[in-house]
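*Asks:* Output the structure for:
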Amino acid sequence: MARRPRHLSAEDKALWKKVADSTERMHAARPLVELPAANSPLTKKPQPKACHPAFQVGQNTKPNALPHDLAPSLSNSVASQPVSMDRKTFGKMKKGRLSPESRIDLHGMTIAQAHPVLIRFILDAAAADRRLVLVITGKGKHRDDGGPIPVRHGVLRHQVPHWLNTMPLKQYVLQITEAHLKHGGQGAYYVYLRRRR
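*Replies:* Model prediction:
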């Protein structure tokens, strides 16, 4: 079968024109715009101008912001313990008016060496009915390795109160406080022992 030619007759063209004239355009005719050449200055977009004032990092911070101190200082934690002994005697002890009956110097020892020595010293002092003993730890060397995590100095200074508040020493110790300056200050502790029953 032969194909019919696809040309519109004059009658079909007139009918189509009549239909097209009776309709409205949905979109307005767009004008043809020629694109500029690739290397012309019109292809470069202008940079938007800053419409905000100058900003500096940290300009809105509060100067009185609290530091990020997660753990209280050792002096505060020891001083915040409730007084378990006679307040008058405690006041004399804090002012350095009571003399320790015995003392031990843990200066320069490692944790592994100091712990058993401290246990033996406190047990011997309790057995001898001593009430006030002095434990010298030293202030410790300040070593900052520059890392992101702060390192406490004075390992024994931080560890001794913990040891004294745990068994087997806890049952013998009544009160722990930092020593007066004449007995070592922050590098030593007064340990007030309980009476033997």
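*Asks:* From now on I want contacts and neighbour counts done on CA atoms only, so please keep to that.
*Replies:* Will do.
*Asks:* what's the single longest helix in this protein?
*Replies:* Longest helix in the chain, counting residues (DSSP state H): helix 111-127.
*Asks:* Just the buried residues of that helix, please?
*Replies:* Residues A114, H115, L118, I119, F121, I122, A125, A126 are the ones in helix 111-127 that count as buried (16 or more other CA atoms under 10 Å).
*Asks:* Show me what it is packed up against.
*Replies:* When contacts are defined as 3 or more CA pairs under 8 Å, 6 or more residues apart in numbering; DSSP states H and E, helix 111-127 packs onto strand 102-105, helix 155-164.
*Asks:* closest to H183 out of the ones you listed?
*Replies:* Closest of the helices and strands packed on helix 111-127 to H183 is strand 102-105, at 10.1 Å (criterion: CA to CA).
*Asks:* To compare against the first, here's the next sequence to fold:
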Amino acid sequence: MASERQTKERKLSTDERILWGKVAKSTRPMPGRLADIEAFDEVLAAEARAEETARAEKEKASAASVDPQIPPPPAKQSSGAHHPLERPVKRKIAKGRLALEARIDLHGLIQSEAHAMLLDFLLRAHQRGLRHVLVITGKGSSMGSEGALKRAVPMWFSKPEFRFLISSYETAAQHHGGDGALYIRLSRLKGERL
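*Replies:* You can find the predicted model right below:
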């Protein structure tokens, strides 16, 4: 009984979360269990956000205890925070002056399939040095749905397996899918010049 309670209260480590993501990608949920998987994914995302917040608080506290005569180091972008694309960049993509180098269409897939395909797509695009891609999630307006992928994909971007791949993302222009698609700017490869 005590060990059962400890198991429920123990948080997953980053490695365990990554392993869970890999296992979840290779399986299909049993009928009626998709809600359980979605709830678990939300718990993992909340834990990741809590860890990031705790880390930021710890860094803030240690920075406050430093000698005020010494200027603080330059602020570094949080590894879990993605910023929207700059307006000029989004405008160039929308008008076709900045090419979308690849695209993937996820709508109609279940979340585990979409997660696996999206991660594979982004890994390959990142390795090839691509910068701007289009991810079509679908709007989810069929049969009163609010779009599971439309909601889930941005949450996945804060997970460890996606975090280092993505620099920023933004809802696409209407002719590229509008609310049912995202422009993604991939992070630069290590050693790549601006």
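*Asks:* before we move on, back to that, out of the helices and strands packed on helix 111-127 of the first structure, which is closest to V135 of the first structure?
*Replies:* Of all these, strand 102-105 sits nearest to V135 of the first structure, with 5.2 Å by CA to CA.
*Asks:* after superposition, how close is that closest one to the second structure?
*Replies:* Between strand 102-105 of the first structure and the aligned residues of the second structure, the post-superposition mean distance stands at 0.5 Å (mean CA distance after the TM-score superposition for the first structure).
*Asks:* who touches that strand?
*Replies:* For strand 102-105 of the first structure, the external contacting residues (CA atoms under 8 Å, 6 or more residues apart in numbering) are L118, F121, A125, R130, L132, V133, L134, V135, I136, T137.
*Asks:* Please flag which of the residues you listed sit within helices.
*Replies:* Of the positions in the contacts of strand 102-105 of the first structure, L118, F121, A125 sit in helices, assigned by DSSP H.
*Asks:* Let me see the contact set for the second one.
*Replies:* F121 of the first structure makes contacts with I104, as judged by CA under 8 Å, 6+ apart.
*Asks:* Tell me how far K92 of the first structure lies from H180 of the first structure.
*Replies:* 10 Å (CA to CA, to the nearest Å).
*Asks:* now D21 of the first structure
*Replies:* Counting by CA to CA - D21 of the first structure and H180 of the first structure are separated by 109 Å.
*Asks:* now swap in L174 of the first structure and tell me
*Replies:* 18 Å.
*Asks:* pull the longest helix from the second structure.
*Replies:* If you go by DSSP H, the second structure has its longest helix at helix 34-64.
*Asks:* Work out which residue lies at the spatial centre of the second structure.
*Replies:* The centroid of the second structure falls nearest to F157 when counting by CA atoms, centre = their mean (0.3 Å).
*Asks:* isn't it right next to F164, touching?
*Replies:* No: counting by CA atoms under 8 Å, F157 of the second structure does not reach F164; the two are 9.0 Å apart.
*Asks:* all helices for the first structure, in order.
*Replies:* Along the first structure, counting by DSSP H, helices occupy 10-21, 74-79, 87-94, 111-127, 155-164.
*Asks:* re the thing from before, okay, D21 and H180 of the first structure: which has more neighbours?
*Replies:* H180 (19 against 8; other CA atoms under 10 Å).
*Asks:* Just tell me what that one corresponds to in the second structure.
*Replies:* Here H180 of the first structure is matched to A173 in the second structure, going by TM-score structural alignment.
*Asks:* which one is G129 of the second structure nearest to, not counting chain neighbours?
*Replies:* Using CA to CA, 6 or more residues apart in numbering and skipping residues adjacent in sequence, the residue nearest G129 of the second structure is L189, 6.6 Å away.
*Asks:* so what's the corresponding residue of the first structure for the one you found up against?
*Replies:* Matched by TM-score structural alignment, L189 of the second structure corresponds to R196 in the first structure. Counting by CA under 8 Å, 6+ apart, R196 of the first structure touches A126, A127, D129.
*Asks:* got the residues you listed as a markdown table, with distance to D86 of the first structure columns?
*Replies:* Listed next are those as a markdown table, based on distance: CA to CA, whole Å:
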| residue | distance to D86 of the first structure |
| --- | --- |
| A126 | 19 |
| A127 | 22 |
| D129 | 18 |
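*Asks:* Of the residues you listed, which is the nearest to Y192 of the first structure?
*Replies:* Minimum distance to Y192 of the first structure across the contacts of R196 of the first structure is 10.0 Å, recorded for A126 (CA to CA).
*Asks:* Cool, thanks, signing off.
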